[in-house]
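K.L.:
coords please:
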Amino acid sequence: MIVITAPTGNIGRHLLPLLLESAPARGEELRVIVRDPARLPDAVRERTEVITGSHGDAEVVDRAFEGADAVFWLVPPDASLTPEDAYSGFTGPAAKALVAHGVGHVVGVSALGRGTPVAGSAGLVTASLALDDLIAGTGVAYRALANPSFFENLLEEADSIREKGVFTDAVDADRRAPLVSVADIAAVAAGLLLDRSWTGSDSVPVLGPQDLSPDDLARIMTEQLGRPVRYACQPLDELRATLLGYGLNEAFVQGIVDMKRAKNEGLDAGVARTPGATSLTTFEEWCAKTLRPAVIS
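P.N.:
Below you'll find the model as predicted:
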């Protein structure tokens, strides 16, 4: 039995079809935890056991982890909480349930940065790494998917790209760093969940095919969209003020700002690129398939 959290999220919606395709042939049953089952496709509801509720709720994870062999764990960050409460606080009931039900393997969505000089002051990433330690401390076999920023973050900029030809971030225009598609993260997660021959606790970097700077992204988007796109670097103080203006938790906002600062100081550059850590989807392919339809309607 494999339990999937956040099945309707960016990663989960790619992970579920992969597991539905391969798990039955291996004799694996699938169980999902979801707040609103109506958001699941009919085919998913028909072929999985559905547990309704939040996977931050002790009663929900207690039911969901009974008889489970493996869990895919993803925390949906809650900007109304502090980073510590949003990550480790949310995961606390699940950590207890993992032990209580003897779950053997967990694959979690995490971040790059462990072992770098800025890892302890990287805001949301620091909180995510502490979550990894919490899960590993239960004694399960654990693999933390250590991810850089996602291509999909740019979908939040689709309106600005369409209307102004501009996207923003808070890192230097020429700073190259790994970037990855959520589909590639899902593929790595599926492989680990289906082949549980691994033991102990470790991280698994998922780095995308190449390091890219914001200027590189602008050039590629210009080519793929057939219209000029440029990058605008947003000062951290301006980013902080904007986010606070949305009414978000002040500590969570500071966590975002600290994460952005750490990324600009090399947070994502601490892992050597290897063939095993290099996933397949290029930014050009992602732009053509996903960004272009979002920008050009």
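
K.L.:
CA atoms for contacts and neighbours, from now on please.
P.N.:
Will do.

K.L.:
the strands in the stretch 1-150 of the chain, which residues?
P.N.:
Along the stretch 1-150 of the chain, the segments classed as strands by DSSP state E, counting those that start in this stretch run 2-4, 30-34, 49-52, 70-73, 105-111, 141-147, 149-150.

K.L.:
so how far is the fifth one off the chain centroid?
P.N.:
It refers to strand 105-111. Its chain's average C-alpha position is 9 Å from that of strand 105-111, according to Cα atoms, centre = their mean, to the nearest Å.

K.L.:
please provide the structure for the following sequence as well, for comparison with the first:
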Amino acid sequence: MIVVTTPTGSTGSQVVQHLLDLGAPVRVVVRDPGRLPAQVRERVDVVPGSHGDAEVVEKAFAGADAVFWVAPPNYRAPSLEAVYSDFARPACEAFAQQGVGRVVGLSALGRGSALAGRAGLVTASLAMDDLIAGTGVAYRSLAAPGFMDNALRQVGSIRDRGVFTSPLSPDRALPTCATRDIAAVAATLLLDGSWDGQDSVPLLGPEDLSGNDMAAIIAEVLGRPVRYEQVTGEEYLAGLVGHGMSEVVARGMLDMFVAKDNGLDEARLDASRSLTPTTFRRWCEDVLAAA
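P.N.:
Got it, this is the predicted structure:
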């Protein structure tokens, strides 16, 4: 049995589909089972509730060969520890109590960098990795950079104004990958019973791109002018808090971008890129253009 958390999320939903396509037995932990597509719900074992709840994960992880672990977004959290390590503590106890064989977790690129200790969300995510690894369970942390899919959050601005924004310098080239590639890697690891120990798997995407690079590609794919605009840190924070995000989480996001702008992701750029082949152009053609 393979347990998938966040089965309605952008990555978790694709992990579930990969596993079902390959005939694997799947159990999902989901707050609202009604959000599962009907064709998925009828083929999986559903455990309702939050995977941050001790009783829920004790039930969900019983008899599990492997678990796909993701800490869900919590934009109003009082601390970054609450989003990651504190949320994961009940699961860490359940990994040991239920004898879970392997855990594959979605985390962040940055381990090994001198900036990793002051990188906001990335720092907190790496601390969660350490907590999980400390249980002794066989663990693979998927060390992801920025997601191509994050551009979907700005579909309205791209469509209506021809603009997308972030705090990153316009010419700062960074790795980026598609969630569909992350999901494929996760499913492969979840089905592979031959590995043990703890390690991270850098997922870099096939190319490094700047905001200006991405704007040019989007413009070519959509056939309309699109430009990238860098916003100041203050503007970025104000926008997030204005949309209801807690100040501490908003600051964690900004600190992550500042660290990336200063070289956070460079520590593992020597890693193989063969696991994540989807180019940004291909992703734009397949996903962004339709959105």
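
K.L.:
need the TM-score between these chains.
P.N.:
The TM-score (TM-score structural alignment, normalised by the length of the second structure) is 0.97; 290 aligned residues with a Cα RMSD of 1.1 Å.

K.L.:
and Ser79 of the second structure, how far from Asp192 of the second structure?
P.N.:
35 Å (Cα to Cα, to the nearest Å).

K.L.:
so for those two, which sits in the more crowded spot?
P.N.:
Using other Cα atoms under 10 Å as the criterion, Ser79 of the second structure and Asp192 rank with Ser79 on top: 17 against 11.

K.L.:
ok, that one - contacts?
P.N.:
248-249 (Cα atoms under 8 Å, 6 or more residues apart in numbering).

K.L.:
dump the strands of the stretch 1-150 of the first structure to TSV, plus mean neighbour count and distance to Pro24 of the first structure.
P.N.:
Below are those laid out as TSV (neighbours: other Cα atoms under 10 Å; distance: least, Cα to Cα, whole Å):
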stretch	mean neighbour count	distance to Pro24 of the first structure
strand 2-4	26	11
strand 30-34	23	9
strand 49-52	18	13
strand 70-73	24	15
strand 105-111	25	19
strand 141-147	24	23
strand 149-150	18	30
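
K.L.:
and the ones you listed: which comes nearest Ala251 of the first structure?
P.N.:
strand 105-111 (19.2 Å; Cα to Cα).

K.L.:
contacting residues around the residue nearest the centre of the second structure?
P.N.:
The second structure has Leu106 as the residue nearest its centroid, 5.4 Å off, counting by Cα atoms, centre = their mean. Going by Cα under 8 Å, 6+ apart, Leu106 of the second structure touches 68-71, 141-144.

K.L.:
grab the nearest non-local neighbour of the equivalent of it over in the first structure.
P.N.:
In the first structure, the residue equivalent to Leu106 of the second structure is Val109, according to TM-score structural alignment. Spatially, and ignoring its direct neighbours in sequence, Val109 of the first structure is nearest to Leu145 (5.0 Å; Cα to Cα, 6 or more residues apart in numbering).

K.L.:
what's the counterpart of the one you found in the second structure?
P.N.:
Match for Leu145 of the first structure (TM-score structural alignment): Leu142.

K.L.:
correct me if wrong: that match contacts Leu204.
P.N.:
No. Counting by Cα atoms under 8 Å, Leu142 of the second structure does not reach Leu204; the two are 10.3 Å apart.

K.L.:
the equivalent of Glu223 of the first structure over in the second structure and Ala289 of the second structure: what is the separation?
P.N.:
When the second structure is aligned by TM-score structural alignment, Glu223 of the first structure is paired with Glu220. Separation of Glu220 of the second structure from Ala289 of the second structure (Cα to Cα): 11 Å.

K.L.:
could you pull up the residues touching the aligned partner of Ala6 of the first structure in the second structure?
P.N.:
In the second structure, Ala6 of the first structure lines up with Thr6, judged by TM-score structural alignment. The contact partners of Thr6 of the second structure, taken as Cα under 8 Å, 6+ apart, are 12-13, 28-30, 69-70, 72.

K.L.:
what two of those residues are the furthest from one another?
P.N.:
Farthest pair in those, by Cα to Cα: Val28 and Pro72, 14.1 Å.

K.L.:
okay, now Gly247 of the first structure: neighbour count?
P.N.:
With other Cα under 10 Å as criterion, Gly247 of the first structure counts 11.

K.L.:
so it sits in a helix?
P.N.:
No. Using DSSP: H, G, I helix; E, B strand; the rest coil, the secondary structure at Gly247 of the first structure is coil, not a helix.

K.L.:
Arg273 of the first structure against Leu207, yeah?
P.N.:
Yes. Under the criterion of Cα under 8 Å, Arg273 of the first structure makes contact with Leu207 at 7.4 Å.

K.L.:
looking only at neighbour counts, state which of these two leads.
P.N.:
Taking other Cα under 10 Å, Arg273 of the first structure and Leu207 do not tie; Leu207 has more neighbours (31 against 17).

K.L.:
tell me the secondary structure for the aligned partner of that one in the second structure?
P.N.:
Under the alignment (TM-score structural alignment), Leu207 of the first structure maps onto Leu204 of the second structure. State at Leu204 of the second structure, reduced to three classes by three-state DSSP: coil.

K.L.:
make JSON lines from the strands of the stretch 1-150 of the first structure and add distance to Asp42 of the first structure to it.
P.N.:
Output for the strands of the stretch 1-150 of the first structure, formatted as JSON lines (distance: least, Cα to Cα, whole Å):
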{"stretch": "strand 2-4", "distance to Asp42 of the first structure": "17"}
{"stretch": "strand 30-34", "distance to Asp42 of the first structure": "13"}
{"stretch": "strand 49-52", "distance to Asp42 of the first structure": "12"}
{"stretch": "strand 70-73", "distance to Asp42 of the first structure": "21"}
{"stretch": "strand 105-111", "distance to Asp42 of the first structure": "26"}
{"stretch": "strand 141-147", "distance to Asp42 of the first structure": "29"}
{"stretch": "strand 149-150", "distance to Asp42 of the first structure": "28"}
